[in-house]
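Peer 1: my questions are about this predicted structure, shown below with the sequence.
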Amino acid sequence: MSETTGNVRLQPGDPAPPFTLPDADGTPVSLADFQGRKVIVYFYPAAMTPGCTKQACDFSENLADLADAGYAVVGISPDKPEKLAKFRDAENLSVTLLSDPDKQVLRAYGAYGEKRLYGKTTVGVIRSTFVVDEDGRIERALYNVKATGHVAKLRKDLGI
């Protein structure tokens, strides 16, 4: 049995694992910064790949509506801040991107581990989205989400 099996899976009502990670400019951003607000935390495998670009663009395009509904949005990947800055600038992204190269936050949220890709079991980032409430608790935990159409589905589910 490998260390990646038996992944933690967060459930609604669980406390959201705290984090402080650098953004694309190297500025630390903490989950605690959003206390009193709802925040959508999404995990994606890699900046500047087709699916992740589509997802980040979708979140950026919907950011104003999400903010109007009381939601902040944070995207987390294992990419270093320099790559996130290139990604943000190349795609004109407005969503906050955070760097987790050690994958500690990815693991804490159960967003890193074994996954099936093209019929093979691999280890990597599990595309996941979490809605964290004003008190820092998991409101929704969505694992293995699709990159395309996910933001539209999330908006529908949240009534936005």
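Peer 2: That came in fine, so what should we check first? Residues are numbered from 1 along each chain as shown.
Peer 1: going by C-alpha atoms from here, please, whenever you check contacts or count neighbours.
Peer 2: OK.
Peer 1: please enumerate the strands of the protein.
Peer 2: In the chain, the segments counted as strands under DSSP state E are 20-22, 28-30, 38-43, 71-77, 96-99, 112-117, 120-125, 128-132, 138-143.
Peer 1: structure two is appended below for comparative analysis:
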Amino acid sequence: MDAFDKKILNILQHDSTASVSDVASQVGLSTTPCWRRIQAMEKSGIIKGRVALADPEKLNVGLTVFVTIKTNQHNPKWLSEFRKVATDFPEILEFYRMSGEVDYLLRVVVPDMKAYDGFYKRLITRASFADISSSFAMEEIKYTTALPIDYI
């Protein structure tokens, strides 16, 4: 990736709806070379997809919960089954296998505490856990989906 690709990627990470001609003019290229660069980044997997970012409050899922999970089942079969369970819950936006004292971390969005309680009860019937702990986000201070590009 050269400086043009980085600029293009930066623009698209902040606004994937920008037209190719707008992106091209912002980075100092004509439309066709800019389009080819975007296509190359999509083909190589640098650009994984383009999405619309929805407002959680307007979709009535304004409560963000970070769920830490510990298990005593450290084997591929359990993890495979838990992955399948997690895909069945649209409330789980992010799912990570962790190092340290916590085995897994989930980011969950729901409308309110009652909805979270329902989510929790459904989750614990689907998999075996040694411990689950929930932390509720009080305020979103920084949120972005744009990855840093200075390390390329």
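Peer 2: Now that the structure is in, tell me what you want to look at. If you're wondering where the values come from, they're calculated on a predicted model, not measured in any experiment.
Peer 1: overall similarity of the pair, as a TM-score.
Peer 2: With the length set by TM-score structural alignment, normalised by the length of structure 2, the two chains reach a TM-score of 0.26; 52 aligned residues with a Cα RMSD of 3.3 Å.
Peer 1: re earlier: closest one to residue 64 of structure 1 among the strands of structure 1?
Peer 2: strand 71-77 (9.3 Å; Cα to Cα).
Peer 1: which other helices and strands does that closest one contact?
Peer 2: strand 38-43, helix 63-68, strand 96-99 (3 or more Cα pairs under 8 Å, 6 or more residues apart in numbering; DSSP states H and E).
Peer 1: how about those in CSV, adding distance to residue 123 of structure 1 and mean neighbour count?
Peer 2: Shown next, in CSV, are these (distance: least, Cα to Cα, whole Å; neighbours: other Cα atoms under 10 Å):
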stretch, distance to residue 123 of structure 1, mean neighbour count
strand 38-43, 15, 24
helix 63-68, 31, 15
strand 96-99, 19, 25
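Peer 1: with distance to residue 151 of structure 1 added, can I get those in CSV?
Peer 2: Below are these laid out as CSV (distance: least, Cα to Cα, whole Å):
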stretch, distance to residue 151 of structure 1
strand 38-43, 11
helix 63-68, 10
strand 96-99, 15
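Peer 1: circling back to that earlier point, just put the strands of structure 1 in JSON lines and tack on distance to residue 64 of structure 1.
Peer 2: Listed next are those as JSON lines, based on distance: least, Cα to Cα, whole Å:
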{"stretch": "strand 20-22", "distance to residue 64 of structure 1": "23"}
{"stretch": "strand 28-30", "distance to residue 64 of structure 1": "20"}
{"stretch": "strand 38-43", "distance to residue 64 of structure 1": "13"}
{"stretch": "strand 71-77", "distance to residue 64 of structure 1": "9"}
{"stretch": "strand 96-99", "distance to residue 64 of structure 1": "13"}
{"stretch": "strand 112-117", "distance to residue 64 of structure 1": "29"}
{"stretch": "strand 120-125", "distance to residue 64 of structure 1": "27"}
{"stretch": "strand 128-132", "distance to residue 64 of structure 1": "17"}
{"stretch": "strand 138-143", "distance to residue 64 of structure 1": "21"}
